[in-house]
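[1] coords below, sequence missing:
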């Protein structure tokens, strides 16, 4: 058996409309024509928004995150700031965070990726190929 890739990632959300405004309006994903809680992108990125059924889902755990590959981190920072989100960089242990408040700020802290929390607190990481820790250690050598 050979796996071809990840088909989708599920994200728990408390307010579907608010989550869709973030994933569609900010990140540029497109709702599926028949299932509006499935959001996709022409590069194969697929996110399934699932209604949070109980309080206390542990979104604060940095191990629980989704990483999205992007062409340029600078474009992500500009887009997030434009929509009122404060992206940040983190060290490898996720113990120290550096907020990014300007597009002029260097993106050279920690592991060299960008993080943001969606409106429900889900942690999203943005990774640029061959940059930061992924420039040193390619996670997809296959």
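    Looks like it came in fine. Keep in mind it's a predicted model, so treat the numbers as computed, not measured. Numbers count the residues shown, from 1 in each chain.
[2] going forward, measure contacts between C-alpha atoms and count neighbours the same way
    Noted.
[3] longest single helix anywhere in this protein?
    With DSSP state H applied, the helix covering the greatest number of residues in the chain is identified as helix 73-82.
[4] list the helices and strands that helix packs on?
    Counting contacts by 3 or more CA pairs under 8 Å, 6 or more residues apart in numbering; DSSP states H and E, the secondary-structure elements packed against helix 73-82 are strand 123-128.
[5] related to what we said a few turns ago, counting neighbours, which bits of the longest helix of the chain end up buried?
    When burial is assessed from 16 or more other CA atoms under 10 Å, helix 73-82 yields the following buried residues: 73, 74, 76, 77, 78, 79, 80, 81.
[6] Distance from the chain centre to that helix, please.
    Relative to the chain's own centre, helix 73-82 is displaced by 12 Å; criterion: CA atoms, centre = their mean, to the nearest Å.
[7] Pasting the second one now:
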């Protein structure tokens, strides 16, 4: 039996902290747990609560290098969020000017999903669960 209990958090480095903070808090609806300015690093750290108890951490750093390509760059491919229904979230994103790809069906599970991007172009997925 593995001693791992699950994912505690996922950390993202953003190019424009205020824009990303607005996207994840106001548009996606995540709750701020803590926010700290780290003066020695000229950096912000924002802890966001996910409904299942996990966290998303946003970091800002001066002049972070861009992601090399989308989505098949080495490293994190995408971040997927569970939703009960795709359409309400797609409508919410569209109202904010965030485009979603056409809905697809997972060939192995039969579940529906779509992709969209955060302000830095990070691929995000909405995965419908029943």
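    Structure's in. What do you need? Quick caveat, the model's predicted, so the values are computed rather than measured.
[8] what's the TM-score here?
    In this superposition the chains share a TM-score of 0.74, using TM-score structural alignment, normalised by the length of structure 2; 112 aligned residues with a CA RMSD of 2.1 Å.
[9] helix, strand or coil for the aligned residue in structure 2 for residue 25 of structure 1?
    With TM-score structural alignment as the criterion, the equivalent of residue 25 of structure 1 in structure 2 is residue 26. Secondary structure of residue 26 of structure 2, reduced to three states by DSSP: H, G, I helix; E, B strand; the rest coil: helix.
[10] again with residue 64 of structure 2
    Going by three-state DSSP, the secondary structure assigned to residue 64 of structure 2 is coil.
[11] For it, which non-adjacent residue is spatially closest?
    Leaving aside its sequence neighbours, residue 64 of structure 2 sits nearest to residue 15 (CA to CA, 6 or more residues apart in numbering; 6.6 Å).
[12] residues touching that neighbour, list them.
    The contact partners of residue 15 of structure 2, taken as CA atoms under 8 Å, 6 or more residues apart in numbering, are 60, 61, 63, 64, 120.
[13] ok, the aligned residue in structure 1 for it to residue 124 of structure 1 distance?
    Applying TM-score structural alignment, one finds that residue 15 of structure 2 aligns to residue 14 in structure 1. Between residue 14 of structure 1 and residue 124 of structure 1 the distance is 16 Å, computed by CA to CA, to the nearest Å.
[14] quick one, strands of structure 1?
    9-13, 30-31, 38-40, 46-51, 65-70, 88-90, 97-99, 114-117, 123-128 (DSSP state E).
[15] Which part of structure 2 matches the fifth one?
    Meaning strand 65-70 of structure 1. Per the alignment by TM-score structural alignment, strand 65-70 of structure 1 matches residues 78-83 in structure 2.
[16] Name the residues of that stretch that come out as buried.
    Residues of stretch 78-83 of structure 2 classed as buried by neighbour count (16+ other CA under 10 Å): residue 83.
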